[in-house]
Every structure is written in structure tokens, then in C-alpha cells.
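Asker: Sequence and predicted structure, then a few things I'm wondering about:
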Amino acid sequence: MTHRSGPLRGLTVVELGGVGPAAFCGMLLADLGARVVQIARPGSAAVFSDAHLRFGVVNRGRESVAIDLSRPEGVAAALRLVDGADAAIEGFRPGVAERIGVGPDACRERNPRLVYGRITGWGHGGPWSDRAGHEANYVGLAGGLAPVSRAGEPAAPPAGQHGDIGAAATFLALGVVSALLEARSSGEGQVVEASVVDSVAARMALAIGAAAARAADRVERDTGANAPFGDTYRCADGRFVAVAAIEETFYSRLLGRLGLTGHPALVGDRFDRARWPGMRQVLTEVFLARARDEWCEVFADADACVSPVLTVEEAMAHEHNRARGVYVDVGGSVQPAPTPRFSRTPPATPGPAVPAGANSTNVLRGAGLSAEEVSALLSSGVVVAGPTGGDGGRAAT
């Protein structure tokens, strides 16, 4: 088996099912050194094309077992994996895991120390818990769209990063690790639930506090979100710069480098919303006069909170990101490096995604199933071995 490193080394997590945030949570845990066994549906093997394996970032660093959970023998095999795990995570809609037979009660009855993490959009409980939904629905209900939308303009739908990934998956990973830490002293596991709605609400703590302060002061002021000095501007080449000159020091430097010090539209109470359209118009016209990279040169030593808006490809090549190793090569594709960083137990570079079922034989044998049991599961189609024949080693990390 391939050596693993990182602060979670020695922990085993079974990823029971789910896409999007559940898979991202599994990636986070695997990145930090946990052994994560991902249960894939046998029919999903076709999805794991060469391109998927090379660029399937959220599925990296795992072992994969393809099990048909619609059949009792498949559920029994999955539960055998849970028996020896420290944690299990799933991202099914409410009630699905219980209906399949891999819900928290079924798993923790066999393994009381198990931490069972689950993630949903609306949460388990509440009048909307059974509704379908996607990122924009969850984030909108949590109040997360309005603060990033300009007055009178449609809210821009999030791109799957704010709620699913940036909030819920990250909070679930934190919750699972926290419960594992508690289980060391108590000897008991527990169920950890993260919903997108709950998590987005938690991430809005600063915005909620600012809104409450404005209401208490009874003044129509803003902290700078969506202000003209906290916006993006198109440049002469069609690319953009980001401006976040919220504090007075940075705002003064911004005006100085733009040659706008003392401009009547930009001096005075810049937090007065009534003045924002005029301020934005002036800044818009000025930034259109030069290309993005020219502006970057202008502000290179200004410390005025002005930076380029980069494409993903540009971000990978940027000098700062390259110097810090923000991106790493994983199986021939450039991907984000594991984060956060650790001084004593740094994680290794993750291994690429493996074909669905690539580790079926080894993982099931490691869980205590006999060669005859595994052979019967493979023969019946309950378990499927991937293109490597099911004998692939653990995903490199």
C-alpha cells in the first residue's frame, strides 16, 4: 500500500455516496492524509473516462470500490467496510441512506465509535427538507445572494463554490474531524450534519453583524460591499481588475495612482450610497483607458488593494501562486494543492482519481471478506472491478 502523509494519517473514511459537496469533503479529508474509500455505483464506471481520471479533481486521492447498493449483498458488503472505519460520509437526499440500509443507525449499531457525516441542501428536518434544489436555491434562502447583489439588479447565481463547496463541504470536514477528536476521549461516535443553508448562514456572520449595526444606528451606510471602491472594472483589453480599497488609506492610494486625487465626484463621504453611481462612472471611464496588465504595473508597489481578475489558467501561471506552490501537478493535470499547510505533518501531493472499482478486490479483502466471498460478489455483479482488474493499489497521495 502506498505511504500516506498528513495530519489525518491513520484515519479511515468510507464515502458512501453523493456528488458535489460530499465528494469535495472526501477530497479534503484525503488531501490531509486520511485513507478514503469511495463507494461508486457499478454503472458509474463508464463515467470514469481517461479525461475524467485526469481532470476529476474532487475524486483524487481515493480508493474506489464499485458496489451495487440496491441489492442486499451490496449493502452487507458496504457495512463490512464501515465496521473498520473511523468515519463515514454521505450526500444523499434525506431518507435515502436509511432506505438503502446504510443510514447512521445501521452503521453505528455495528460500529459505535463511528462518526457519521452527512450533507444536504436544506438539512434533515424543516418544512423544505424534502424539496429538490441546487446552489442558487440554498444560498438564496440563507440570505447569501442579496449581500453580493447591487440594489435593483438581479442576483448573480453562484457557480457552485459559495454554498456547496465553500460552505457545506468545508463545515462537514471540520465537523467530522471535530467529532473524531471528541471520540478519542468519549469512545463514542456521533452523527454530524451539515446543510448548505446552515453553512451559508454561518459564513455570513460578518455581513449579518454589519446589517445589525446599521439597523441599530439607523443610518443608511455600507461597509463597502458592492461600493464603487469595492468592485471590478473592465480595462481597455476587455479584461478586469479587482478594486477593494475599503479603508481610507487604500482609497487615497487608489485615487493617487489613478490621478484622481481631489476629483469632486470621489472626495467627501464615500459611504453615501447616493453618490455611488457618479463615483462608479468616473472609475469605470478611467480604468477603460488602459489594459489590465498596464494597470497592474501602475499599482505594483502601491499597496492600494488593486489586483488582476485572472482566468484559472492565468492563476496557475501567476508568479505569486507559483512561488507558493498553490497549484501542483497531479497525474499530468494542474490542480489545487492540499490546504491548509502544516509545519510538521505536511500532506503529500495527492494521487489522481482512479477508475470506479479499481480497488474493489483489495479493499474488500482488507475488510475481512474471504476470497470466496469476494469472488461471489464479483460473479453476481454486486461488486464490479474496474479496468485494473480490481487489484490496483491504494490511490497515491
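Answerer: On my side now, so go ahead. Residues are numbered from 1 along each chain as shown.
Asker: Please make it C-alpha for all contacts and neighbour counts, starting now.
Answerer: Fine.
Asker: so who does Asp68 touch?
Answerer: By C-alpha atoms under 8 Å, 6 or more residues apart in numbering, Asp68 lies in contact with 41-42, 74-75, 381-383.
Asker: so Asp31 touches Arg341, yeah?
Answerer: No: contact between Asp31 and Arg341 fails when scored by C-alpha atoms under 8 Å: they sit 10.9 Å apart.
Asker: returning to that earlier point: which of the contacts of Asp68 tops the neighbour count?
Answerer: Neighbour counts for those peak at Val383, which has 28 neighbours (criterion: other C-alpha atoms under 10 Å).
Asker: And for it, nearest residue in space, chain neighbours not counted?
Answerer: Using C-alpha to C-alpha, 6 or more residues apart in numbering and skipping the chain neighbours, the partner closest in space to Val383 is Ile67 (4.6 Å).
Asker: cool, and Leu254?
Answerer: With sequence-adjacent residues excluded and distances taken as C-alpha to C-alpha, 6+ apart, Leu254 is closest to Ala304, at 5.5 Å.
Asker: Then Thr170?
Answerer: Spatial nearest neighbour of Thr170, chain neighbours left out: Cys25 (6.4 Å); criterion: C-alpha to C-alpha, 6+ apart.
Asker: Just confirm the one you found is within a helix.
Answerer: Yes: Cys25 sits within a helix when classified using DSSP: H, G, I helix; E, B strand; the rest coil.
Asker: What about it, how many residues nearby?
Answerer: Cys25, neighbours per other C-alpha under 10 Å, totals 29.
Asker: you'd agree it is up against Leu172?
Answerer: Yes: counting by C-alpha under 8 Å, Cys25 does reach Leu172; the two are 6.8 Å apart.
Asker: returning to that earlier point: now the residue nearest to Val383: how far from Ile100?
Answerer: Ile67 is 12 Å from Ile100, where distance means C-alpha to C-alpha, to the nearest Å.
Asker: can I assume Ala168 is in contact with Arg203?
Answerer: No: shown here, Ala168 and Arg203 do not form a contact pair, counting by C-alpha under 8 Å, at 9.7 Å.
Asker: Check it against this one:
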Amino acid sequence: MALAGVRVIELAGLAPAPFCGMILADFGAKVIRVDRTKTGMSLDTQGRGKRSVAINLKTPEGVTLLRKLCVQSDVVLEPYRKGVMEKLGLGPQELLKENPQLIYARLTGYGQSGSYATAAGHDINYIAVSGLLSRLGRSGEKPYAPLNLIADFAGGGLSCALGIVLALLERTKSGKGQVIDASMVEGAAYVGSFAWKSRSIGMWDRPRGQNMLDSGAPFYDTYETADGKYMAVGAIEPQFYTQLLKGLELDAGALPPQMSFTDWPELRRIFIESFASKSQAEWSRIFDGTDACVTPVLSFDEVSSHPHNQERASFMTDASGEESPRPAPVLSRTPAEPCLASDPVIGEHTVDVLNEYGFKSADIDQMLKAGVVECNPAKAKL
């Protein structure tokens, strides 16, 4: 796999950093999640392919142990607020002195500098400060945050993974590591570059929810079908719009012009009535194989059985029977080979990992007795 041989220390967190670590693991990196002791169960639902070491970071011995693991690795991924790792003596300046090739990725909401650097926040706050939230939502309604995908996962975990891969690539030329300052505010804003840069061509001149791609246009929206399901319509270009009208059995000559903004409410009313006349399955049969850009809105329970997704094996089932998306993109020679075993329990691999990092059995036993580390191999069999 593409990242085979890369050692990653991921300090346990929620959402963005675990996603970043899962991406690296899916593509071959050896990702070790460092959990705290006496935690019970992990809330990391993205532990696929990772191993867990439980360390008591409230003890000097635990901090020393983590330092040894970090400086013997290629990447450190930490999700804490600014200053937490420095208080432990494990900031990037300290660790890079011991291992100049180390890549130290810091994934936070607001970044390592600025007046908000130490402030708490969540996805909704980050996209608010990025400017994107002001553009999200229907006309006449308040801004609407679409799940926590934009900042946490696109601007956060995915952007951080890209930064790590870029730093690994650069290291092959310079032989040096570096620090990655991954801000979810900036990552979200960067993901939204199209919205920013296309303002100059008039794509976002109208208020929120009244533009072509933000639910303003009737030919770029979702419509309820007779059975209470939905179809997604994205018929922007004239040739696609023609196919949409053909499938709906509507006469273009009897309708307002496609790009007449003032007529969009009336056109939407007509589309609503049309789509409500048939079931989702009926509309799918009508539009499949056409270039109308009309597709069914599939639920999580339906996606893996859709013919297209089946043919590409786009979804997979793990050992516990849970379904999830296959890693993307697909590489022709070194594709991802995601682990299908159960996610690790806290401390499941403590002894194995410490052995791999060169610790002697007697020293490991002493750390276990002293509560510096914790090992829970039996929980993996439950």
C-alpha cells in the first residue's frame, strides 16, 4: 500500500483526528492510537486498522514513554488545544530536536495562532468563522450547518491527512520533518474556494438560498415523490435541462425560461407537482440512462444495493457486520486495503506495540504493575 512502513502516533481525540488517522491506516500506515488509562471504552468510531496503547499521561513515566514512541515514529498526530503538549514537554520543538525527520501534525479548530487559538469550538463555529455558514441555508431562513462534515472532516481530517502526505513526500527530498498547523477554520474556507472565487463571475450575487447551487434554482434541488422518497435534480446545462423536461413530460414552450430568476418559484411549483405524481422507483426507471442529471436520494440502508455502487464495490462490511464506505480514491497499483477486523479496544495492543518499539518484557511488566500503561487484550474477544 502507498503508506506502507510509515509509523504514526495518533493521540486519541474525537471526529477529525481519528478520521485523519483512519485515512492513513487505510492506505497502509501503522497507526497507533494512544489512549488514556482507566477510560473504559473508546468513543473513536473511526479506529479501523489502528492499534491501541493505553498510557497514563498523568505520570512522569507515562510522558517519558510517549516521548520515546513519538521520536521513534514518522508522524505524530495531535488534536489538543494549543499548549497542551507543550505543558507535557512534548511539543514539536522538543520532539524535533530528538528526531529531526519527525512530522508533527497539529489538528485544531482555530490553529496555533490568533486570538481564538485557545478557544473551544465545534464544526458549526469553525464554518461560521470561515464565512461558509453565511452561504448555507434556504432563502428566508437562518444559516444552516449541514451535519459536521465541512470543518471536522473535509477541512479538518482530510486536509490534515493531505498535509501529512505532502510532508512525507517533501521529506524524501530534504530528509527533514516539519510541523503541520491544520486549522479547521482555514481548511473549511479552503474547501470553499470555489464559492469564494466564483463570486467574480456572478454565481453568488443573490441572497442566501436564491442562487443556482444553493437551492435557489428549481433545476438544482430535491423533490418528494409519490411514496415519500426524494429525487435529486442537477440539470444545469441546457442539454441536461432538456432531458429533465423530457422525462417529466413537460413542454419547454409552455414553461418560463430556465434562467428567468423571477419565474423560478413558478417553475419549482410545476416540478413539485410533477415529481409527486410517481414513486422514486418509477422516476429512477425513467431517468436512468439519460443525461438529465436526476438520481434517487438513497438512504444509508439503500446505497450498497444500488447497481452502480454494487458494480464498483463502493461499500464494504466489516467483521461485526457494519457497513461503511470503501476508502477513496482508488489507486491502480497500491490501493487501500482497509482492515475489516473490529476496531481496537483501549489498550488492546499495548504489550505488542511496546515490544515492537524495543522495550524489554521486564520493563513492560513493571510499567503495567505501576499503572503507567494498561493492557486489555481480553476485551478484544468480547
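Answerer: Cool, got the structure. Because the structure is a prediction, the values reported are computed rather than measured.
Asker: got the contact list for the alignment partner in structure 1 of Thr108 of structure 2?
Answerer: For Thr108 of structure 2, the aligned position in structure 1 is Thr120, judged by TM-score structural alignment. Contacts for Thr120 of structure 1 (C-alpha under 8 Å, 6+ apart) come out as 91-94, 194-196.
Asker: Shouldn't Val334 of structure 1 be within a helix?
Answerer: No: assessed by three-state DSSP, Val334 of structure 1 does not belong to a helix; its assignment is strand.
Asker: With adjacent residues omitted, what lies nearest to it?
Answerer: Per C-alpha to C-alpha, 6+ apart, closest to Val334 of structure 1 is Val328, 5.5 Å.
Asker: distance of the one you found from Leu369 of structure 1?
Answerer: 37 Å.
Asker: for Gly26 of structure 1, same thing?
Answerer: For Gly26 of structure 1 relative to Leu369 of structure 1 (C-alpha to C-alpha), the value is 24 Å.
Asker: who has more neighbours, the two?
Answerer: Taking other C-alpha under 10 Å, Gly26 of structure 1 and Leu369 do not tie; Gly26 has more neighbours (29 against 17).
Asker: Which position in structure 2 pairs with the more buried one?
Answerer: Aligned counterpart of Gly26 of structure 1 in structure 2: Gly21 (TM-score structural alignment).
Asker: what about the strands in the stretch 101-250 of structure 1?
Answerer: With DSSP state E, counting those that start in this stretch as the criterion, the stretch 101-250 of structure 1 has strands at 115-120, 191-195, 230-234, 240-244.
Asker: Same list (the ones you listed) but as JSON lines, adding distance to Leu141 of structure 1.
Answerer: Formatted as JSON lines, the strands of the stretch 101-250 of structure 1 follow (distance: least, C-alpha to C-alpha, whole Å):
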{"stretch": "strand 115-120", "distance to Leu141 of structure 1": "14"}
{"stretch": "strand 191-195", "distance to Leu141 of structure 1": "12"}
{"stretch": "strand 230-234", "distance to Leu141 of structure 1": "24"}
{"stretch": "strand 240-244", "distance to Leu141 of structure 1": "27"}
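Asker: quick one, which of those is packed in tightest?
Answerer: strand 115-120 (a mean of 27; mean count of other C-alpha atoms under 10 Å).
Asker: got the contact list for the residue sitting nearest the centre point of structure 1?
Answerer: In structure 1, the residue lying closest to the centroid (C-alpha atoms, centre = their mean) is Ile165, at 2.9 Å. For Ile165 of structure 1, the contact set (C-alpha under 8 Å, 6+ apart) comprises 20-21, 24.
Asker: Got a quick PyMOL command for the buried subset of those?
Answerer: If you want just the buried ones from the contacts of Ile165 of structure 1 in PyMOL, going by 16 or more other C-alpha atoms under 10 Å, the selection is:
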select buried, resi 21+24
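Asker: For the contacts of Ile165 of structure 1, give me CSV that also has distance to His318 of structure 1.
Answerer: Listed next are the contacts of Ile165 of structure 1 as CSV, based on distance: C-alpha to C-alpha, whole Å:
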residue, distance to His318 of structure 1
Gly20, 28
Pro21, 28
Phe24, 25
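Asker: Just name the closest of the contacts of Ile165 of structure 1 to Arg365 of structure 1, please.
Answerer: Phe24 (26.7 Å; C-alpha to C-alpha).
Asker: about what we covered before: more neighbours: Ile67 and Ile100 of structure 1, which one.
Answerer: Set Ile67 of structure 1 next to Ile100 and count neighbours by other C-alpha under 10 Å: Ile67 wins out with 29 against 13.
Asker: can you pull the contacts of the more buried one?
Answerer: Neighbours of Ile67 of structure 1 in contact, by C-alpha under 8 Å, 6+ apart: 39-42, 74, 77-78, 357, 382-384.
Asker: To which residue of structure 2 is Glu248 of structure 1 aligned?
Answerer: By TM-score structural alignment, Glu248 of structure 1 lines up with Pro238.
Asker: Check Val384 of structure 1 too.
Answerer: So, by TM-score structural alignment, Val384 of structure 1 is matched to Glu374.
Asker: Now do the same contact list for that match.
Answerer: 37, 53-55, 347, 350, 368.
Asker: now these in TSV, with secondary structure and distance to Ser320 of structure 2?
Answerer: Below are these laid out as TSV (DSSP: H, G, I helix; E, B strand; the rest coil; distance: C-alpha to C-alpha, whole Å):
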residue	secondary structure	distance to Ser320 of structure 2
Thr37	coil	25
Val53	strand	22
Ala54	strand	23
Ile55	strand	27
Gly347	coil	20
Thr350	helix	23
Leu368	helix	30
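Asker: Helices of the stretch 51-200 of structure 2, start to end?
Answerer: Assigned by DSSP state H, counting those that start in this stretch, the stretch 51-200 of structure 2 shows helices spanning 60-71, 84-87, 92-98, 123-130, 159-174, 184-191, 193-197.
Asker: most packed of those helices?
Answerer: Most buried of the helices of the stretch 51-200 of structure 2 by mean neighbour count (mean count of other C-alpha under 10 Å) is helix 184-191; its value is a mean of 24.
Asker: Tell me roughly how far that one lies from structure 1 on average.
Answerer: Comparing helix 184-191 of structure 2 with its match in structure 1 after superposition yields a mean distance of 0.9 Å (mean C-alpha distance after the TM-score superposition for structure 1).
Asker: circling back to that earlier point, contacts only, for the residue nearest to Thr170 of structure 1.
Answerer: Residues near Cys25 of structure 1 by C-alpha under 8 Å, 6+ apart: 169-170, 172-173.
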